[in-house]
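Asker: 3D, please:
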Amino acid sequence: MRSDAQFNRLRILEAAAEVLAAPGDTTLKSIARRAGVGQGTLYRHFPTRESLVLEVYGEEVDELVTAVPALLSTLRPPLALRAWLERLLSVGTRTPEFADAMSGATGMLTKECRQAYRPLLDALAALLDANKAAGTIVPGTTADDMLLLLGPLWRVGADDEACARSGRLFDVLMRGLCPSGDTWEVTPGQ
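Answerer: From the prediction side, this is the model:
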């Protein structure tokens, strides 16, 4: 990548991080304006809003992706899935733009957009595959299904009452997905 293109990409990411962290106008137009680039330049680097948001939250995405092997090596598959989904929910609850981007992962996506989601979808698929192999998840469950089911939980809210409600709803979701009953409590060494 040319140095000016790399510079523009970094400016876009910095501007996006600032814009997404503040309340108010979080449109791509406002991000381009803050970065001092045209919308065409922004779209050349990030063809979709989701690809930009996932790049801004790249550290969180990397942590989620790299957590899978450790979870699967230390917890039974349904507990590993639960622990990972709780992390994903936490990121989405703290950062609504991330939750919105993840909710978009379940639609009809372009190749470029699907590529932005690939690491998270692959991580989730590995957890689902481990549960399928162990016979601990409802057959046919896909990563897309999981993200679609999580969408409403991100919108419950972040205050104490909403967090308690979200926790109850998450328990219902896990009981339905992993009816074997061993997904309720994650304790070290399980």
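
Asker: alpha carbons only for contacts and neighbour counts from here, please
Answerer: Fine.

Asker: any residues touching the helix or strand in which Arg118 is found, and which ones?
Answerer: When secondary structure is defined by DSSP states H and E, Arg118 falls within helix 111-134. Helix 111-134 has contacts (Cα atoms under 8 Å, 6 or more residues apart in numbering) with 47-48, 50-51, 54, 61, 64-65, 68, 72, 77-78, 80-81, 102, 105, 137-139, 141-144.

Asker: the structure of the following sequence is requested for comparison with the preceding one:
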Amino acid sequence: MTEPEPRATRADAARNREQLLEVATRVLASPGEETSMRAIAREAGVGIATLYRHFPTRESLVEAVYRDQVVRLTNGARDLLAEAAPAVALRRWMDLFGDWIATKNGMLDTLLTMIESDVVGHARTRDELLNAVSSILDAGRAAGDLRPDVTAEEVAASLIGIFTVAHQPGHAVTADRLLDILLDGLRPQGHP
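Answerer: Just a heads-up that it's a prediction; the model follows:
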């Protein structure tokens, strides 16, 4: 009879961790000041001790959110290619990338410190993201619906530029419009 209890505890712990990550991702994406760990725990519906059991420091929480988002982006490329044509998959992946950029808003100071101290491997993340974009571009080239002369680095630089400009206060341009224009430019000439 004592056997099911540890499984239930592990299931509860996994649910709590996922809930904390979900809330932290949403809260950290919000503009404004960095949110306290206590506020994240409260919004996730868990006690502060539960939060610290999973994430002993703010840095460990930020790293977990960051890594979770990178995994979602890299897996997202594969999943989107499985369900849509490459050009459509690329456009949907651009939206995922925008969500990832937005997530970094409320954790930017912590994240930059972690990158500088090499706690978060910026080069590794960059390679993972470029590989995700390359997989979509390669599929698009093979299908003939994406230009063969565009690199993953060029797409990534374009995305960073778009999200930097589109999220500035007072700019009338929207990220969606700019992403649609970028995708049109990535299609071969004469492609519908």
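
Asker: can you calculate the TM-score here?
Answerer: Comparison of the two superposed chains (TM-score structural alignment, normalised by the length of structure 1) gives a TM-score of 0.54, and 133 aligned residues with a Cα RMSD of 3.8 Å.

Asker: quick revisit: what's the offset of the helix holding Arg118 of structure 1 from the middle of its chain?
Answerer: The chain centroid and the centroid of helix 111-134 of structure 1 are separated by 11 Å, computed with Cα atoms, centre = their mean, to the nearest Å.

Asker: now for Gly167 of structure 1: what does it line up with in structure 2?
Answerer: When structure 2 is aligned by TM-score structural alignment, Gly167 of structure 1 is paired with Asp176.

Asker: for that match, give its distance to Leu61 of structure 2.
Answerer: 30 Å (Cα to Cα, to the nearest Å).

Asker: who has more neighbours, the two?
Answerer: The residue with more neighbours, out of Asp176 of structure 2 and Leu61 and counting by other Cα atoms under 10 Å, is Leu61; that gives 21 against 16.

Asker: what about that one, distance to Leu112 of structure 2?
Answerer: Counting by Cα to Cα - Leu61 of structure 2 and Leu112 of structure 2 are separated by 14 Å.

Asker: hmm, back to that, for the helix holding Arg118 of structure 1, which residues meet the burial criterion?
Answerer: Across helix 111-134 of structure 1, burial judged by 16 or more other Cα atoms under 10 Å covers 113-114, 116-117, 119-121, 123-132.

Asker: do the same with stretch 20-33 of structure 1
Answerer: By neighbour count, with 16+ other Cα under 10 Å as the criterion, the buried positions of stretch 20-33 of structure 1 are Leu20, Leu28, Ser30, Ile31, Ala32.

Asker: where does the match of Gly167 of structure 1 fall, secondary structure wise?
Answerer: Following DSSP H and E, the helix or strand that holds Asp176 of structure 2 is helix 175-186.

Asker: now do that helix: which elements does it pack against?
Answerer: Of the remaining helices and strands, those touching helix 175-186 of structure 2 by 3 or more Cα pairs under 8 Å, 6 or more residues apart in numbering; DSSP states H and E are helix 86-103, helix 152-166.

Asker: how about 7 Å then?
Answerer: If contacts are counted by 3 or more Cα pairs under 7 Å, 6 or more residues apart in numbering; DSSP states H and E, helix 175-186 of structure 2 sits against helix 152-166.

Asker: so which other helices or strands are in contact with the helix it packs on?
Answerer: Counting by 3+ Cα pairs under 7 Å, 6+ apart, the packing neighbours recorded for helix 152-166 of structure 2 are helix 122-143, helix 175-186.

Asker: would JSON lines of these with distance to Glu34 of structure 2 be doable?
Answerer: Formatted as JSON lines, these follow (distance: least, Cα to Cα, whole Å):
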{"stretch": "helix 122-143", "distance to Glu34 of structure 2": "21"}
{"stretch": "helix 175-186", "distance to Glu34 of structure 2": "24"}
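
Asker: give the contact list for the residue nearest the centre of structure 2.
Answerer: To find the centre residue of structure 2, average its C-alpha atoms and take the closest one (Cα atoms, centre = their mean): that gives Trp100, at 2.9 Å. Applying Cα atoms under 7 Å, 6 or more residues apart in numbering, one finds that Trp100 of structure 2 lies in contact with Gln69.
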